[in-house]
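Visitor: Provided below are the primary sequence and the corresponding predicted coordinates.
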Amino acid sequence: MTTLFDRLWDAHVVAPLDGGAALIAIDRVLLHERTGAAALNALSEAGRKVQDPARVFAIMDHIVDTLPGRTDRTLMPGGQAFITETRAAAQAAGITLFDVGHPDQGIMHVVSPELGIVLPGLTLIAPDSHTCTQGALGALAWGIGSSEAEHAMATGTLRLTRPKSMRATFSGQLAPGVTAKDMMLALIAAHGAGGGAGHVVEFAGEAVTALDLEARMTLCNMATEFSAFAGLIAPDEVTFAWLKGRRYAPQGASWDAALAQWRALRSDADAVFDAEIAIDASTIAPMVSWGTSPQASVPVTDAIPADASSAMLDYMALQAGAPLIGTPVDAAFIGSCTNARLSDLRRAAALLKGRKVAAGIRAICVPGSSAVRRAAEAEGLDRVFLDAGFEWRESGCSMCFFAGGESFGDGSRVISSTNRNFESRQGLRVKTHIASPETVAASALAGAIADARDWAHG
């Protein structure tokens, strides 16, 4: 009756503590330039060192520009200091740094799986709420604050109150044109942005196991938008095939030994969860958000709900009962740790090939990592995006959020493959509609929110 979460938790308990808490062993720590220097410098000023530098990785992704030819200089006021200070602190601490211009630079939640830094059965933390992305590989991964990062780097542990467990089972098969992004938006729309609060959510069912690993990462990425502590998917042959041969993955005899352990990382057939959710995947349609929370999402062919929040409608300049399709947009963005992997770019490019973005639309594609960018260019995907009228960028978080210093323009309306549509998330008064890369591509072509299924090449 043991769940996957039980197995991961029990394997990492160093010591039980009062009140349902425990001291948990931390296997990997990821840092970024927005808070990395603060954590490393505070540790040094306290006279402490990183206990095991080989387990700590710093990546330039949040503030660094994604404009071609970028340097340490950035559009964010004062942003260059974040970059240079993180570089100096990482070098002083002796940790691995994926710097500006490094061939492995990218968004941390894309880079870590690419390199096999995250592995099944590990605990992994980072000062970023979307660290839960990496639970797609059967790891317990969650976001923390800078002070917790200091503690973990100094001691290899964290104090943690044990979350509850939840299983979200997606039965059946997805219809053509429906993606993992749509699965998660449908879940959050049905059960609320707070539906997973206090729980580690294991995603299971036929529709989940049918996903490739990159799509599974999209699913787990948005566990935090469900208010979950973390998202998990049991590792399987898809996971193992993805990891084999990656730089930080075990090799040779160590690989065989690891596989034997990883295959035991699953929930028992009779495992009991604190909460269960069941969704028929065949009923899910391509989703688009209409409001300022991921839960304010509907199928792209539906109208905005009659009982929609007036505050959200006022901000988004929309009306209850109005259709979403045909709503004009000013810009389209494909990027972020949610949907900027190679498979995402391939699907978007398939719609864009031989077509042009509508007049007046600013369209930007930001690959999730430098490796994704190189692979896309090797396949000619960059030419497809450029020929269609998209900007083709260097990798990074970019306009997923406004902290990078770049915006789509005050009050503009954007269709975006990102994970959050909060007020001013992508710039002052910017109205963000989140959707799959396919929906973003189709909407860029139409100049308005569109159903990607209508744009599929026959």
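Guide: That came in fine, so what should we check first? Numbering: from 1, shown residues only.

Visitor: when you work out contacts or count neighbours from here on, use the C-alpha atoms and nothing else.
Guide: OK.

Visitor: can you get me a residue count around His102?
Guide: His102 has 12 neighbours, counted by other C-alpha atoms under 10 Å.

Visitor: can I take it that it is in a strand?
Guide: No. Counting by DSSP: H, G, I helix; E, B strand; the rest coil, His102 is not part of a strand but coil.

Visitor: state the distance from it to Ser370.
Guide: 8 Å (C-alpha to C-alpha, to the nearest Å).

Visitor: tell me the secondary structure at Thr84.
Guide: From three-state DSSP, the assignment for Thr84 is helix.

Visitor: Phe402 against Gly427, yeah?
Guide: Yes. With contact defined as C-alpha atoms under 8 Å, Phe402 reaches Gly427; the gap is 5.2 Å.

Visitor: let's bring in a second one:
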Amino acid sequence: MGSTLANKIWDEHTVRRGDGREDDLVFIDLHLLHEVNTPQAFDDLRASGRRVRRPDLTVATEDHNTPTLSLNRMISDAAGRRQSMLIRQNCAEFGIPLHRLGDPGQGIVHVIGPELGLIRPGMTVVCCDSHTTTLGAFGALAFGIGTSQVEHVLATQTLSMPRLKDMAVTVDGRLADGVTAKDLVLTLIAQLGTAGGQGHVIEYRGEAVSALSMEARMTLCNMSVEAGSRAGLIGPDQVTFDYLRTRPGMPQGADWEAELAYWASVRTDDDAVFDKEVVIDAATVVPYVSWGTNPSQSVPMHGRVPAPGDFADAQAQVAAERALEYMDLRPGTAMRDIAIETVFVGSCTNGRIEDLREVASVLEGRRVADDLHMLIVPGSAAVHRQALSEGLDRVFAEAGADFRAVGGCSMCCALNEDRLRPGQRALSTSNRNFEGRQGKGSRTHIASPAVAAATAVAGRIAGPTDL
């Protein structure tokens, strides 16, 4: 019987196979760090007298606390300032390369990894952030880890883990015009629920997935964790190879051809068997938007806010009641009738140049609605430079949008000054709509960049065709 892509990568990186009482020990090709979840790991490393085993396979960036208004702006939160200071001190002490605020390679960790050519097919990649699943778009096995695991990887360049199950998500046919990877993954999460992928690696397959750009594939894999899965990945193909060819540090000549030959072998065997399979008809996927307080509480944009009684499961009914109360929504309300006060475009889900181009194409020649604040934050310094070179900043300015100069997580996690007020309602291109995610008492609807741009113009949830 053949093997899945995830199992092939796992087997190639297994240092010691578990015996049932112990987990497998897996070698890690790349360890990514950011400032928020790492200080304790370095303290414990130092206390035990250990060094970083492979600083050459470790890369750090500043992203979560980063002020987005100006490179010279001080982090206002004392804890955030300390975290940024510590990542600089720790990286200097242990010899780890760090992309600091102001560096040309700085940005959200899941955005700069691909930009800098650090992610390649067949790799194992970890980071102290659940949305490391983004990087599976390259045919890499990438997942988030906790602080104690960060220390283990720093000290040993390995990770002790139980083998994961495999789930295939096949999307037959082609997505309709105006339907995006964000809509596809929200459709999947609404179908699976937030725990449907628990303990699995999701491999996305099918014609619709093959037709996606690399940046769209990253969006799809990014939100795999919202379905409870540990990782999401897509087998590499010509789209992958063409993207990698433009990245820094790629091999040349015969070395490039040798890499291509290996990458082409990084695929699931035709006779491989998955533990779970889901099939989606691409023709049924439409623009989606969330109404509740987790990504599975989403409906088609042309739909209505559901009532608790619409759910068969008692637990889902209770969750819906709480979500409706928190979001201050009435069952039966048309999604297009929900007024929005703030629109946020950015995050590791939708803060790349293609996302900004999509937003600009909707905003061009239009104005943001009165009394609505539209915040656009690039995912990295490189994305910001590219946006300037293409004149997207002028489109944003003429539309009345607030385009920030510094790349970072921004309002996605509200760890800097970019946050909502209590009770304020936003539409966001980020990945989570949990209670208080974008500020205490904030109410968040998540959707695609195109829907975000149209909503900013309409002042209520809308799509480009509504304009």
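Guide: Yes, it's here. Please read these numbers as outputs of a predicted model, since none were measured by experiment.

Visitor: give me the more crowded residue out of Phe402 and Gly427 of structure 1.
Guide: Gly427 (23 against 19).

Visitor: would you mind confirming that the more buried one makes contact with Ser407?
Guide: Yes. Gly427 of structure 1 is within contact range of Ser407, at 4.8 Å (criterion: C-alpha under 8 Å).

Visitor: and stretch 32-51 of structure 1, which stretch of structure 2?
Guide: Stretch 32-51 of structure 1 corresponds to residues 34-53 in structure 2, going by TM-score structural alignment.

Visitor: return the set of buried residues in that stretch.
Guide: His34, Glu35, Val36, Asn37, Thr38, Pro39, Ala41, Phe42, Leu45, Arg51, Val52, Arg53 (16 or more other C-alpha atoms under 10 Å).

Visitor: secondary structure element holding the closest residue to the last one other than its chain neighbours?
Guide: The reference is to Arg53 of structure 2. Spatially, and ignoring its direct neighbours in sequence, Arg53 of structure 2 is nearest to Ala155 (5.3 Å; C-alpha to C-alpha, 6 or more residues apart in numbering). Using DSSP states H and E, Ala155 of structure 2 maps to helix 147-156.

Visitor: contacting residues around that helix?
Guide: 28, 31, 37-38, 40-42, 44-45, 50-54, 127-128, 158-159 (C-alpha atoms under 8 Å, 6 or more residues apart in numbering).

Visitor: farthest pair within the buried residues of stretch 34-53 of structure 2?
Guide: Val36 and Arg53 (21.4 Å; C-alpha to C-alpha).

Visitor: the following helix or strand past the helix holding Ala155 of structure 2: average distance to aligned residues in structure 1?
Guide: Elements were assigned by DSSP H and E; along the chain past helix 147-156 of structure 2, the next helix or strand is strand 158-161. When structure 1 is overlaid, strand 158-161 of structure 2 sits 0.7 Å from its aligned residues on average, using mean C-alpha distance after the TM-score superposition for structure 1.

Visitor: what lies in contact with strand 158-161 of structure 2?
Guide: Asp23, Asp24, Leu25, Val26, Phe27, Ile28, Gln149, His152, Val153.

Visitor: distance of the nearest residue to the fifth one once chain neighbours are set aside from Val26 of structure 2?
Guide: Read that as Phe27 of structure 2. In this structure, Phe27 of structure 2 finds its nearest non-sequential neighbour in Thr158, 4.4 Å apart by C-alpha to C-alpha, 6+ apart. Noted for Thr158 of structure 2: a distance of 5 Å to Val26 of structure 2, by C-alpha to C-alpha.
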